[in-house]
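Student: coordinates only, no sequence provided:
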């Protein structure tokens, strides 16, 4: 029954509800839509009557969405994205190099992906490229909800049907401060037991890969801090607060400048791969398809060079 009703509600009703939720008041929503407050009230009331559920709750002087309102609001967001995509496709059919594409990248990819996106944007000045950065779980959620068109990530999701294209290798290494006593030695994983590690938050692909490495090695790492930023982790390692398992693509500048060192640990680097990923069922607009093709063909050019373990700073037997 509700499925039939949903087919008969109007975009005007949905936008009125979204505007009230966005602004918090009917008056502000009316200004946003360039209509009168009674018109907004009428559209929302009609929508509630059709659905048979309250869509707004009052919190003081402002409105907020009910549980049903949040569901409808999510649908409105998908509809607006679909309309925007349609507009971009129609623009392309007119021969316009215009439109918008939204790219999601895991936080580790921000050390090379912006360079690739910059080259694409300069080649297509009429296309607006938006960037969403998050950990692996956040980017997968954005893919699932069609918030983004394509993603750059290390391990494609298993619970969503996706099309993936290999970009290139993604090595992970163990970093230490430049005066660490284990530098210049070949280290077995058991030598790391009892040392303090600074790790990414749960949900991070780097954290998952680190846990798998230590589990396979039979080593229980001592977790000193959970830190949600690679930049903060690097600063903490420089300060001598611990070691860290991290993407080699995040530390090239610090190693080159002598601010961080890479330990020579057996079984490292742990190499995974970078992929460009899109949801299989998502029909890409011409701008998004162009970017997807650009990353598939040229994305590997922007990957940082491999990093070798740091040279010995103390005698190997010392």
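Tutor: Looks like it arrived, so ask away. These numbers were taken from a predicted model, which means no experiment stands behind them.
Student: can we go C-alpha only for contacts and neighbour counts from here?
Tutor: Noted.
Student: so in this structure, which strand runs the longest?
Tutor: strand 162-176 (DSSP state E).
Student: now residue 65, nearest residue through space, not along the chain?
Tutor: Using C-alpha to C-alpha, 6 or more residues apart in numbering and skipping residues adjacent in sequence, the residue nearest residue 65 is residue 56, 4.6 Å away.
Student: how about the helices of this protein, start to end?
Tutor: Assigned by DSSP state H, the chain shows helices spanning 2-6, 11-23, 26-33, 37-51, 67-93, 113-123, 136-144, 205-217, 230-238, 252-256, 286-298.
Student: what sits against the residue nearest to residue 65?
Tutor: For residue 56, the contacting residues are 21, 63-66, 69, taking C-alpha atoms under 8 Å, 6 or more residues apart in numbering as the criterion.
Student: contacts only, for the residue nearest to residue 199 when sequence neighbours are not counted.
Tutor: For residue 199, ignoring the flanking residues on the chain, the nearest one in space by C-alpha to C-alpha, 6+ apart is residue 226 at 5.0 Å. Contacts were defined as C-alpha under 8 Å, 6+ apart; by that measure residue 226 touches 198-201.
Student: put this beside the first:
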């Protein structure tokens, strides 16, 4: 046996994704490069690790056992690296954060300086919808989550970061009357929704229900970025967070439609499970956010008014 740590890492990614193509994307390698590593790794075993049936890759029972062993080996290697860095007095370890999709416009600014100051810290950042974020939190798979709608069923602690403001948005070519519009205007516009489980969708639907509006869904899309592109293309209007459309408002490709009862307001919160035992990295990050959040907000988000 003469396999390398790189081969173990590649094989583990293949088993996790059950796809060479997806593994290549995660590893930032070409598909042929991943295939070669898999073949070289397989050549060291007499028993098949994977098999392809109908163009779909399956991991054999033996392959699953090897994947478990590979993960243990790689975790031990990481532990050695962390201990080495810690011995040198450097903060080391993993910082695990899950973020709702619109949060991708917020969280980088609350990470940048921390990661520059602690270059041995490994960041694991999952950007997904609200439901998945809360599942990650509930399973204690992450240190922190960034949300704009607080969970009702979990016991959490939080740091309130900054306001999240949502407006009715249209393509700049959309013809709207002057002044503040009646809420009923939403019933007469093609409204684009986020998918179920989205925090933006939740806030939008609550506004519609509270005002007893009848709003047919023009279409449903799975990210705020997709919704923004659809609005830009003139496919409809939507209620969207201001945080994600600064450039489009500045260059005039999108417009805010002033409507009674809008904008809607919530807050971006960094949350964690109540009573969670933090790693040294998570403790350091929490301290960093508490100490630096006002400066970060002033420098990066001063254009947003509460």
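Tutor: Happy to help now that I have it. Keep in mind that this is a model prediction, so the values were computed, not measured.
Student: format the helices of structure 1 as CSV; extra columns: mean neighbour count and distance to residue 154 of structure 1.
Tutor: What follows is these, written out as CSV (neighbours: other C-alpha atoms under 10 Å; distance: least, C-alpha to C-alpha, whole Å):
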stretch, mean neighbour count, distance to residue 154 of structure 1
helix 2-6, 10, 38
helix 11-23, 20, 35
helix 26-33, 18, 41
helix 37-51, 17, 42
helix 67-93, 16, 26
helix 113-123, 15, 13
helix 136-144, 20, 8
helix 205-217, 16, 7
helix 230-238, 18, 16
helix 252-256, 14, 18
helix 286-298, 19, 14
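Student: let me know which of the ones you listed is the nearest to residue 185 of structure 1.
Tutor: helix 252-256 (17.3 Å; C-alpha to C-alpha).
Student: for the contacts of residue 56 of structure 1, work out which two are farthest apart.
Tutor: Using C-alpha to C-alpha, the contacts of residue 56 of structure 1 reach their maximum pairwise distance at 63 and 69, which is 10.8 Å.
Student: give the contact list for residue 194 of structure 1.
Tutor: Counting by C-alpha under 8 Å, 6+ apart, residue 194 of structure 1 touches 220-222.
Student: may I see the ChimeraX selection of the buried members of those?
Tutor: Restricted to the buried members of the contacts of residue 194 of structure 1, where burial is judged by 16 or more other C-alpha atoms under 10 Å, the ChimeraX selection command reads as follows:
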select :221
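Student: just the contacts of residue 194 of structure 1: which are in strands?
Tutor: Of the positions in the contacts of residue 194 of structure 1, residue 222 sit in strands, assigned by DSSP E.
Student: between the contacts of residue 194 of structure 1, which is nearest residue 169 of structure 1?
Tutor: Of all these, residue 169 of structure 1 sits closest to residue 221, with 25.5 Å by C-alpha to C-alpha.
Student: chain neighbours aside, what residue packs nearest to the aligned partner of the closest one in structure 2?
Tutor: Under the alignment defined by TM-score structural alignment, residue 221 of structure 1 corresponds to residue 215 in structure 2. In this structure, residue 215 of structure 2 finds its nearest non-sequential neighbour in residue 187, 4.9 Å apart by C-alpha to C-alpha, 6+ apart.
Student: aligned partner of that neighbour in structure 1?
Tutor: Residue 187 of structure 2 maps onto residue 193 in structure 1 when the alignment is built from TM-score structural alignment.
Student: show me the contacts for the residue sitting nearest the centre point of structure 2.
Tutor: Ranked by distance to the mean C-alpha position of structure 2 (C-alpha atoms, centre = their mean), the top residue is residue 127 at 1.0 Å. Contacts for residue 127 of structure 2 were tallied using C-alpha under 8 Å, 6+ apart; they are 98-101, 103-104.
Student: among the residues you listed, which recur in structure 1?
Tutor: The subset of the contacts of residue 127 of structure 2 whose aligned counterparts are also in contact in structure 1, taking both residues aligned by TM-score structural alignment, their matches' C-alpha atoms under 8 Å, comprises 98-101, 104.
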